[in-house]
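*Asks:* here is a sequence with its predicted model. Questions after.
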Amino acid sequence: MSHNHNHSHEVQGKNLLFSIILNVVITLAQLIGGIVSGSLALISDALHNFSDVLSLVFSFVAHKLSRRKASLNQTFGLKRAEILAAFVNAATLIIVAFILIYGAIERFFNPQAIESKLVIWLALLGIVVNGFSVLLLKNDADKNLNMKSAYLHLLTDMMASVAVLVGGLLMLFYEIYWIDSVMTLLIAIYLIVVGFDLLKKATKILMLFTPDAINIKEIIKEVHKIKGVNKLHHIHVWHLNEEELHLEAHLDCSEDIKMSEFNNLLQEIEDLLLVKFEINHTNIQPEFKREDPKDYIVQD
C-alpha cells in the first residue's frame, strides 16, 4: 500500500481568520447602512456578507479539523471536513441567491427612494475590504476546494459591492431607483452559477465518483504492460480529499509468485500510478487464478 502524499498543497488558515474579522466589520456596516438608506441591494450585500462570515468560520474550523491525526475511531482522521465545508458553502451561495431574487422582484414592483450617497460610500468600503480578503485567499484558493469556496464567497461579495456602487451612482445622478432591484438580480444569478459549479465538484468527491481527470481504461492499459500482471480488476478510484487520490483493486498475477516477488511487482505498479496518474495511495489485493468476478468494475 502506497502513501505518497504531496504537501505542496498546504494552505494558510491565518489568512482565513483575518478575512473573517474584516467581513464581520463590513457586514455590520452594510446592514446598518442598508436600513438607514433603504437600499435593498445594500441589505442584500450585507446578507451575503453575513453568509460569508458563517461560511468563512465553517471553512476555518474545517481547515483545522482536517489536520487532525487519524485514530482508532477515525482511521482517516477528519480529512474530508474541508470537502464538507465546501459543499455547505456552495449550497449557502445558492440559497442566498434565491432569497435575493425574491426580494428583488418584490422591490421591483414597489420601488422606494434610496439614500444613494450612503449606498455609494458603503459599497466602496465593501469593495476595499472584500478585495483585500480576495487577495489574501487567492493563492490558497488555487490549491484547496474549501479555500476556493471561501474565496468565491468573498469574490462574489466584491462583485456585489461593485454592482451596488454602480446602482448607487445611477440613483444619485439619474434617480433610477429600480436599478437597485436589477443589480440585486444580477448578483443573485452570478451566485447561482458559481455556487452550482462548486457544489457539483464537492458532491463528486463526497459521492466517491471517479475524478474527471482519471481514465480507468488508460490505467488498466498501462498496468497491463507490466510483466507479471495478468489482469487488474475490481477497481475503485476516488478522492479522499484534494490531496489524496486513492486506488483500490484486485490484481490477478500471471504466475504463482512469492510475496517478496509480489512486493517488487507492487512497487512497479505504485510508481507507475503515482508518476502517470498522480495516484498517491494504492491498495492492491494479490490473486492467482482465484475464482471471483474479473470485471474491471464490480458491483459490491
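*Replies:* The structure has been received and is ready for your questions.
*Asks:* CA only for contacts and neighbour counts going forward, please
*Replies:* OK.
*Asks:* and the residue nearest to S149 when sequence neighbours are not counted, how many neighbours does it have?
*Replies:* Using C-alpha to C-alpha, 6 or more residues apart in numbering and skipping the chain neighbours, the partner closest in space to S149 is A86 (5.4 Å). Close neighbours of A86, defined as other C-alpha atoms under 10 Å, add up to 29.
*Asks:* could you say which helix or strand holds A86?
*Replies:* Using DSSP states H and E, A86 maps to helix 81-109.
*Asks:* what is that helix packed up against?
*Replies:* Applying 3 or more C-alpha pairs under 8 Å, 6 or more residues apart in numbering; DSSP states H and E, one finds that helix 81-109 contacts helix 40-65, helix 145-174, helix 179-206.
*Asks:* and the angle from the last one to helix 40-65?
*Replies:* Here the directions of helix 179-206 and helix 40-65 differ by 20 degrees (axes from the mean of the first three to the mean of the last three C-alpha atoms, to 10 degrees).
*Asks:* now do the longest one
*Replies:* In this structure, helix 145-174 runs at an angle of 170 degrees to helix 40-65, with the same axes, to 10 degrees as the basis.
*Asks:* what about helix 145-174, distance to the chain center?
*Replies:* Put simply, helix 145-174 sits 20 Å off its chain's centre (C-alpha atoms, centre = their mean, to the nearest Å).
*Asks:* that older thread, what residues are up against the residue nearest to S149?
*Replies:* A86 sits next to 59, 145-150, 198-199, 202 when contact means C-alpha atoms under 8 Å, 6 or more residues apart in numbering.
*Asks:* hmm, try it at 10 Å
*Replies:* The contact partners of A86, taken as C-alpha atoms under 10 Å, 6 or more residues apart in numbering, are 55, 58-59, 62, 80, 92, 144-150, 195, 198-199, 201-203.
*Asks:* buried residues in stretch 188-196, which are they?
*Replies:* By 16 or more other C-alpha atoms under 10 Å, the buried positions in stretch 188-196 come out as 188-192, 194-196.
*Asks:* next one: stretch 258-275
*Replies:* Buried residues in stretch 258-275 (16+ other C-alpha under 10 Å): 265-266, 269-274.
*Asks:* on the three-state scheme, A213 is what?
*Replies:* coil (DSSP: H, G, I helix; E, B strand; the rest coil).
*Asks:* touching, E242 and E82? I think so.
*Replies:* Yes - using C-alpha atoms under 10 Å, E242 makes contact with E82 at a distance of 9.2 Å.
*Asks:* what do those two both touch?
*Replies:* Common neighbours of E242 and E82 (criterion: C-alpha under 10 Å, 6+ apart): 144-146, 202.
*Asks:* let's bring in a second model and compare:
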Amino acid sequence: MSEHGHVHIHKHEVSGKNLLFTIGLNIVITLAQVVGGILSGSLSLISDALHNFSDVLSLLFSYFAHKLSRRKASINQTFGYKRAEIMAAFVNAATLIVVAIFLIIEAIDRFSNPHPIASGLVIWLSLLGIAANGLSAYMLKQDAGKSINMRSAYLHLFTDTLASVAVLLGGLAMKFFNWFWMDSLMTLIIALYLVFVGYDLLKASTRMLMLFTPVHIDIKAIVREVHKIPGVKKLHHIHVWHLNDEELHLEAHLDCAEDIKMSEFNELLHEVEWVLFNKFNINHINIQPEYSKEDPKDFIVQD
C-alpha cells in the first residue's frame, strides 16, 4: 500500500494571447524577408527569414502545446497533457539547431562565391525585423520564466531580434564599404548563436523527457533530511522527476523504524511531505510504507 501526498501550489497562468499575436507578426516578417532576400540577393536576409519561418512553426507548436497542457486529466490520460509543453520545447530546440547547420553550410559556400547585394533593401527589412521581433520577444518575456515551452518560444524570438541586428550591421557595411563578405559573416554568427542557445534548451528538455533527476536535486541530501525525522528507518527506491515546469515528483519506499498503525504513518508522512516541499520544493510525493520488508534497500534500485 502506498500513500500519496500532493502539496497544492499556485499555478502560474500563462496567457496564450500574446503567443497568438507573435505568430501573426512573424508570418508577416517571414514573407517580407523572403521577398526582400530574393530581390536583394542577401543570404543573411534569407537566413533571417528562414529562422523566422522556423519560429512560425515552433510558435504554432508552442501555442497548441500550451492549450493541450491546460486540459484536465482523464481515465485514459491520467496526467492530462502536462508534458506537451516539454515536447514542444524539445522540438523547438531541435529546429533551431537544424536551421543553424543549414545556415553554416550556406555561409561557408558564400564566402568562396560572394554575390553583389542590394544593401538598401537589406537595411530597411532588417529594421522591420528588429522592431517586430523585439516587440514579440518583449510580449513573451514575462511568461518565459514560468514555462520551458514559453522560454523556448521567447528564445526563438530573442535570437531573431539579434539576428536582425546582425543583418542590419552587415547591410550598413555593404552599403558604405562594399564589404559583401559581411553578409556571409553575419549569417555565420547568427547560425553559431542558434547552436549555442538551442543546445542548452535541447539538453534541458531532454532531461525532463527522460525523467532524469533535476540538476538542482541532490538525492543524498534528501535522504539525510528525511532520515532525521523520528520514526524513519530508511528511505529507498527513490525516483525524482519533473512532470512539467510546475510539478516536481518523488516516489520512494519508506522503511519505518517500528510496526506502526496507518493513522500513525499518516502523521509521519505529513512530516516527510513538509521536509520535501519546504527544503526541496517537491510538491507531489508518493511513499510506499514498509516495516522489515525483505527487498533491496539501496537509495536507487534498478527496477
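*Replies:* Everything's here; your move. These numbers were taken from a predicted model, which means no experiment stands behind them.
*Asks:* distance to S2 of structure 1 added to the helices and strands packed on helix 81-109 of structure 1, as TSV?
*Replies:* Formatted as TSV, those follow (distance: least, C-alpha to C-alpha, whole Å):
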stretch	distance to S2 of structure 1
helix 40-65	24
helix 145-174	24
helix 179-206	20
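*Asks:* mind checking those helices for the one nearest to E222 of structure 1?
*Replies:* Judged by C-alpha to C-alpha, the one of these that comes nearest to E222 of structure 1 is helix 179-206, at 24.7 Å.
*Asks:* and the closest one with helix 81-109, angle?
*Replies:* Using the same axes, to 10 degrees: helix 179-206 of structure 1 against helix 81-109 is 160 degrees.
*Asks:* quick check: closest non-adjacent residue to W179 of structure 2.
*Replies:* Nearest to W179 of structure 2 is A173, by C-alpha to C-alpha, 6+ apart, at 5.8 Å.
*Asks:* now swap in L268 of structure 2 and tell me
*Replies:* Using C-alpha to C-alpha, 6+ apart, the nearest residue to L268 of structure 2 is G231, at 7.3 Å.
*Asks:* which residues are in contact with V229 of structure 1?
*Replies:* Neighbouring residues of V229 of structure 1 by C-alpha under 10 Å, 6+ apart: 223, 251-255, 265-266, 269.
*Asks:* ok, now L137 of structure 1?
*Replies:* Per C-alpha under 10 Å, 6+ apart, neighbours of L137 of structure 1: 11-16, 19, 147-148, 150-152, 154-155.
*Asks:* quick check on these: which are buried?
*Replies:* Taking 16+ other C-alpha under 10 Å as the criterion, what is buried in the contacts of L137 of structure 1 is 11, 13, 15-16, 19, 147-148, 150-152, 154-155.
*Asks:* tabulate these (JSON lines), appending distance to N4 of structure 1.
*Replies:* Formatted as JSON lines, the buried ones among the contacts of L137 of structure 1 follow (distance: C-alpha to C-alpha, whole Å):
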{"residue": "V11", "distance to N4 of structure 1": "18"}
{"residue": "G13", "distance to N4 of structure 1": "24"}
{"residue": "N15", "distance to N4 of structure 1": "27"}
{"residue": "L16", "distance to N4 of structure 1": "28"}
{"residue": "S19", "distance to N4 of structure 1": "32"}
{"residue": "M147", "distance to N4 of structure 1": "23"}
{"residue": "K148", "distance to N4 of structure 1": "24"}
{"residue": "A150", "distance to N4 of structure 1": "28"}
{"residue": "Y151", "distance to N4 of structure 1": "28"}
{"residue": "L152", "distance to N4 of structure 1": "30"}
{"residue": "L154", "distance to N4 of structure 1": "33"}
{"residue": "L155", "distance to N4 of structure 1": "34"}
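*Asks:* before we move on, the earlier item: out of the buried residues of stretch 258-275 of structure 1, which are inside helices?
*Replies:* Those of these mapping onto helices are 265-266, 269-274, per DSSP state H.
*Asks:* related to what we said a few turns ago, give the next helix or strand downstream of the helix holding A86 of structure 1.
*Replies:* Heading C-terminal from helix 81-109 of structure 1 (DSSP H and E), you reach helix 116-141.
*Asks:* how about that following helix: buried residues?
*Replies:* Here helix 116-141 of structure 1 shows 116, 118-120, 122-127, 129-134, 136-138, 140-141 as buried, counting by 16+ other C-alpha under 10 Å.
*Asks:* what range in structure 2 matches it?
*Replies:* The aligned range for helix 116-141 of structure 1 in structure 2 is 119-144, by TM-score structural alignment.
*Asks:* and that stretch, how far from structure 1 on average?
*Replies:* When structure 1 is superposed, stretch 119-144 of structure 2 averages 0.3 Å from its matched positions, counting by mean C-alpha distance after the TM-score superposition for structure 1.
*Asks:* what lines up with the residue nearest to S149 of structure 1 in structure 2?
*Replies:* A86 of structure 1 maps onto A89 in structure 2, by TM-score structural alignment.
*Asks:* mind checking how far that match is from L155 of structure 2?
*Replies:* Note on A89 of structure 2: its distance to L155 of structure 2, by C-alpha to C-alpha, to the nearest Å, is 10 Å.
*Asks:* now list whatever residues contact both of the two.
*Replies:* With C-alpha under 10 Å, 6+ apart as the test, A89 of structure 2 and L155 both reach 149, 198, 201.
*Asks:* include distance to D298 of structure 2 when you put the residues you listed into a markdown table, please.
*Replies:* Below are the shared contacts of A89 and L155 of structure 2 laid out as a markdown table (distance: C-alpha to C-alpha, whole Å):
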| residue | distance to D298 of structure 2 |
| --- | --- |
| N149 | 35 |
| G198 | 37 |
| L201 | 32 |
